[in-house]
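In: No letters, just coordinates:
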């Protein structure tokens, strides 16, 4: 373990450069640049709030904030795992030239997505203050489900990055999976409208647990239960363990398939 830690510290400056590169490439030739990380969730919140408030008339207090909190969690997972999945393929030219720990490419993409998540969180706080929603001390605890979600997404990103090198079709299948997952995560609807059989399926979704923990401390001024926390830790731990196992078992053969 000490060897892995020393190796990570040795290449940490490179990790910083990779993250900076990802951000620059994403907003290259954009007039507003990084400001879009703040504007995107706000604009999407406005659209979804107008549509779903009038179309479905959900009886949810502070519905725009409800939507924005769901967007922050789900969009981070989607962005992090999609970017992590493409990280090895996208860095093929560099991997072929010099030795770099290959997991750094996945970690750098996840870190880039964390920056976007921070912007979404800032947008959420701004909207809460603009709508004069009382901010409670429980907001501090939001770091817990967010950190667990980051670990969970890293595990999935490592797994997908390793698999997609050999099986490129996974990229197309995963886009369909993400669309289905969005509807199986209570981002825009309350759990109360779901029938029992569908509610059980939605609760089985790991993102649902992280999202509900996040909303409890951000919007409901309540602390999540110990059971939810244990489930979240277990999901994140299993995801990271499986992702690391598959990635390290296959990383030596990446060069043959790039």
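Out: Cool, got the structure. The shown structure was predicted, so the numbers you read here are calculated from the model rather than taken from an experiment. Numbering: from 1, shown residues only.

In: When you work out contacts or count neighbours from here on, use the C-alpha atoms and nothing else.
Out: Will do.

In: Quick one: the helices in the stretch 101-250 of the chain, in order.
Out: Taking DSSP state H, counting those that start in this stretch as the criterion, the stretch 101-250 of the chain carries its helices at 103-130, 143-166, 169-183, 196-204, 206-218, 226-250.

In: Ok, which of the ones you listed comes nearest residue 63?
Out: helix 103-130 (11.0 Å; C-alpha to C-alpha).

In: how about that closest one: buried residues?
Out: By neighbour count on 16 or more other C-alpha atoms under 10 Å, the buried set for helix 103-130 is 103-117, 119-121, 123-125, 127-128.

In: Assess the claim that residue 73 and residue 212 are in contact.
Out: No. Residue 73 lies out of contact with residue 212 (C-alpha atoms under 8 Å); the separation is 10.0 Å.

In: Looking at the two, which one has more neighbours?
Out: Each of residue 73 and residue 212 has its neighbours counted (other C-alpha atoms under 10 Å); residue 73 has more, 24 against 19.

In: so which helix or strand takes in the more buried one?
Out: Residue 73 is located in helix 63-90, with elements delineated by DSSP states H and E.

In: That helix vs helix 169-183, what angle?
Out: In terms of direction (axes from the mean of the first three to the mean of the last three C-alpha atoms, to 10 degrees), helix 63-90 departs from helix 169-183 by 170 degrees.

In: Quick check: buried residues in whichever helix or strand comes after helix 63-90?
Out: Next helix or strand after helix 63-90 toward the C-terminus (DSSP H and E): helix 92-97. Neighbour counts over helix 92-97 (16+ other C-alpha under 10 Å) mark residue 95 as buried.

In: From the centroid of this protein, which residue is nearest?
Out: Closest residue to the average C-alpha location of the chain: residue 77 at 2.3 Å, with C-alpha atoms, centre = their mean.

In: which residues touch that residue?
Out: By C-alpha atoms under 8 Å, 6 or more residues apart in numbering, residue 77 lies in contact with 149, 150, 153.

In: Residue 88 versus that one, what's the distance?
Out: Distance of residue 77 to residue 88, computed by C-alpha to C-alpha, to the nearest Å: 18 Å.

In: circling back to that earlier point, okay if I get the helices of the stretch 101-250 of the chain as a markdown table plus distance to residue 21?
Out: A markdown table is the format used below for the helices of the stretch 101-250 of the chain (distance: least, C-alpha to C-alpha, whole Å):
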| stretch | distance to residue 21 |
| --- | --- |
| helix 103-130 | 9 |
| helix 143-166 | 19 |
| helix 169-183 | 23 |
| helix 196-204 | 36 |
| helix 206-218 | 29 |
| helix 226-250 | 23 |
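
In: How about residue 239, nearest residue that isn't a chain neighbour?
Out: Computed as C-alpha to C-alpha, 6 or more residues apart in numbering, the closest residue to residue 239 that is not its neighbour in sequence is residue 155, at 4.7 Å.

In: Compare the helices of the stretch 101-250 of the chain and report which one is nearest to residue 258.
Out: Closest approach to residue 258 among the helices of the stretch 101-250 of the chain (C-alpha to C-alpha): helix 143-166, 6.8 Å.

In: ok, structure two:
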């Protein structure tokens, strides 16, 4: 317990540094961009329009309010993909700094996931625009959306910590993970209804795909106007906490060896 509070104290002590790293990542992403932060809104909108044009003829009849259905899945999955991909290189990419001075190594990974989360919050503006255009009805359950985003943030943080420490010892992790992300994309009902999947695959997706838990919770609130299924909430929380525990444990267990490999 003392070690737990010591870790929390260290996290609080370096909060300013993490804030600076998050701010730097966000500024670098839009540096020399004419529209700047507007791309956080325009990019998901443009991608959504293209995907609606491509897939609407195949799936629109099966999905109510297809543009809304699509942009919710696209936004949440995009956050997971971006944050974890950035987390992979968070230690190896800061090797020079880690060799010169002492800084808690987890600071770099946490800042990468957090900066992606902030970008996703900006991208929620695109969702609002689509909701207005598609005349989505607002309900009281929208107040639960921050909890869904928090679940996904915790999950991405845990997965990011695991990937960051793994990539220090196995540099091929980034290439393997890119292939896994591609498979994960197609095994998540982002642009198609889950009813299209074979029964066995559908069972696996509904019970073992964390992104299905978060995306479906969000869609149930917006498209169905209902409170999310308690099973999905419970599963989403368990997976998030489990990922954070495993990722943090693996990171802290191996961090003292990082200096030998970076």
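Out: Great, that's in hand. These figures come from a predicted structure and were not determined experimentally.

In: Superposed, how do the two chains score by TM?
Out: The TM-score (TM-score structural alignment, normalised by the length of structure 1) is 0.96; 258 aligned residues with a C-alpha RMSD of 1.2 Å.

In: ok so, going back, now for the residue nearest to residue 239 of structure 1: what does it line up with in structure 2?
Out: The equivalent of residue 155 of structure 1 in structure 2 is residue 158 (alignment by TM-score structural alignment).

In: who's in contact with the counterpart of residue 247 of structure 2 in structure 1?
Out: Using TM-score structural alignment as the criterion, residue 247 of structure 2 maps onto residue 243 of structure 1. Contact analysis of residue 243 of structure 1 by C-alpha under 8 Å, 6+ apart lists 154, 155, 156, 157, 158, 159, 160.

In: wouldn't residue 148 of structure 1 be in contact with residue 232 here?
Out: Yes. The pair residue 148 of structure 1 / residue 232 is scored as a contact, 6.6 Å apart, by C-alpha under 8 Å.

In: anything in contact with each of those two?
Out: Common contacts of residue 148 of structure 1 and residue 232 (C-alpha under 8 Å, 6+ apart): residue 210.

In: okay, and stretch 62-78 of structure 1 goes to which residues in structure 2?
Out: Taking TM-score structural alignment, stretch 62-78 of structure 1 hits residues 65-81 over in structure 2.

In: circling back: tell me the buried residues in the helix holding residue 73 of structure 1?
Out: 63-89.

In: likewise stretch 229-244 of structure 2?
Out: Buried, per 16+ other C-alpha under 10 Å, within stretch 229-244 of structure 2: 232, 233, 235, 236, 237, 239, 240, 241, 242, 243, 244.

In: Could you single out the nearest of those to residue 53 of structure 2?
Out: Nearest to residue 53 of structure 2 among the buried residues of stretch 229-244 of structure 2 is residue 232, at 30.3 Å by C-alpha to C-alpha.

In: Setting aside sequence neighbours, what's the nearest residue to the counterpart of that closest one in structure 1?
Out: Residue pairing (TM-score structural alignment): residue 232 of structure 2 is matched to residue 228 of structure 1. Among residues not flanking residue 228 of structure 1 along the chain, residue 209 sits closest, at 6.8 Å (C-alpha to C-alpha, 6+ apart).

In: What does that neighbour correspond to in structure 2?
Out: So residue 209 of structure 1 corresponds to residue 213, using TM-score structural alignment.

In: Might you report the residue contacts of that match?
Out: 206, 232, 233, 235, 236.

In: Next, find the distance separating the match of residue 232 of structure 2 from residue 211 of structure 1.
Out: 11 Å.

In: what's around the match of residue 155 of structure 1, how many residues?
Out: Residue 158 of structure 2: 29 neighbours (other C-alpha under 10 Å).

In: Okay, it and residue 98 of structure 2: tell me how far apart.
Out: Noted for residue 158 of structure 2: a distance of 21 Å to residue 98 of structure 2, by C-alpha to C-alpha.

In: Nearest residue to whichever residue in structure 1 pairs up with residue 106 of structure 2 in space, please, no chain neighbours.
Out: Here residue 106 of structure 2 is matched to residue 103 in structure 1, going by TM-score structural alignment. Excluding its sequence neighbours, the residue lying closest to residue 103 of structure 1 (C-alpha to C-alpha, 6+ apart) is residue 158, at 7.5 Å.

In: Pull the number of nearby residues for that neighbour.
Out: Using other C-alpha under 10 Å, residue 158 of structure 1 has 30 neighbouring residues.

In: list the contacts for it?
Out: 84, 85, 103, 106, 243, 244, 246, 247 are the contacts of residue 158 of structure 1 under C-alpha under 8 Å, 6+ apart.

In: Please determine how far residue 166 of structure 1 is located from residue 91 of structure 1.
Out: Counting by C-alpha to C-alpha, the gap from residue 166 of structure 1 to residue 91 of structure 1 is 15 Å.

In: Repeat that for residue 233 of structure 1.
Out: For residue 233 of structure 1 relative to residue 91 of structure 1 (C-alpha to C-alpha), the value is 31 Å.

In: Could you do residue 205 of structure 1 as well?
Out: Plainly put, residue 205 of structure 1 is 31 Å away from residue 91 of structure 1 if you go by C-alpha to C-alpha.

In: any idea what residue 92 of structure 1 aligns with in structure 2?
Out: For residue 92 of structure 1, the aligned position in structure 2 is residue 95, judged by TM-score structural alignment.

In: measure residue 223 of structure 2 to residue 78 of structure 2 for me?
Out: On the measure of C-alpha to C-alpha, residue 223 of structure 2 and residue 78 of structure 2 end up 20 Å apart.

In: ditto for residue 192 of structure 2
Out: Counting by C-alpha to C-alpha - residue 192 of structure 2 and residue 78 of structure 2 are separated by 16 Å.

In: Now stretch 26-45 of structure 2: buried residues?
Out: 26, 37, 39, 40, 41, 44, 45.

In: Quick one: map the fifth one onto structure 1.
Out: This means residue 41 of structure 2. Alignment note (TM-score structural alignment): residue 41 of structure 2 maps to residue 38 of structure 1.

In: Let me see the contact set for that match.
Out: Counted by C-alpha under 8 Å, 6+ apart, residue 38 of structure 1 has contacts 116, 119, 120, 122, 123.

In: from these, which is closest to residue 1 of structure 1?
Out: Nearest member of the contacts of residue 38 of structure 1 to residue 1 of structure 1, counting by C-alpha to C-alpha, is residue 116, at 30.3 Å.

In: That closest one against residue 76, yeah?
Out: Yes. Under the criterion of C-alpha under 8 Å, residue 116 of structure 1 makes contact with residue 76 at 7.4 Å.

In: how many neighbours does residue 136 of structure 2 have?
Out: Residue 136 of structure 2: 15 surrounding residues under other C-alpha under 10 Å.
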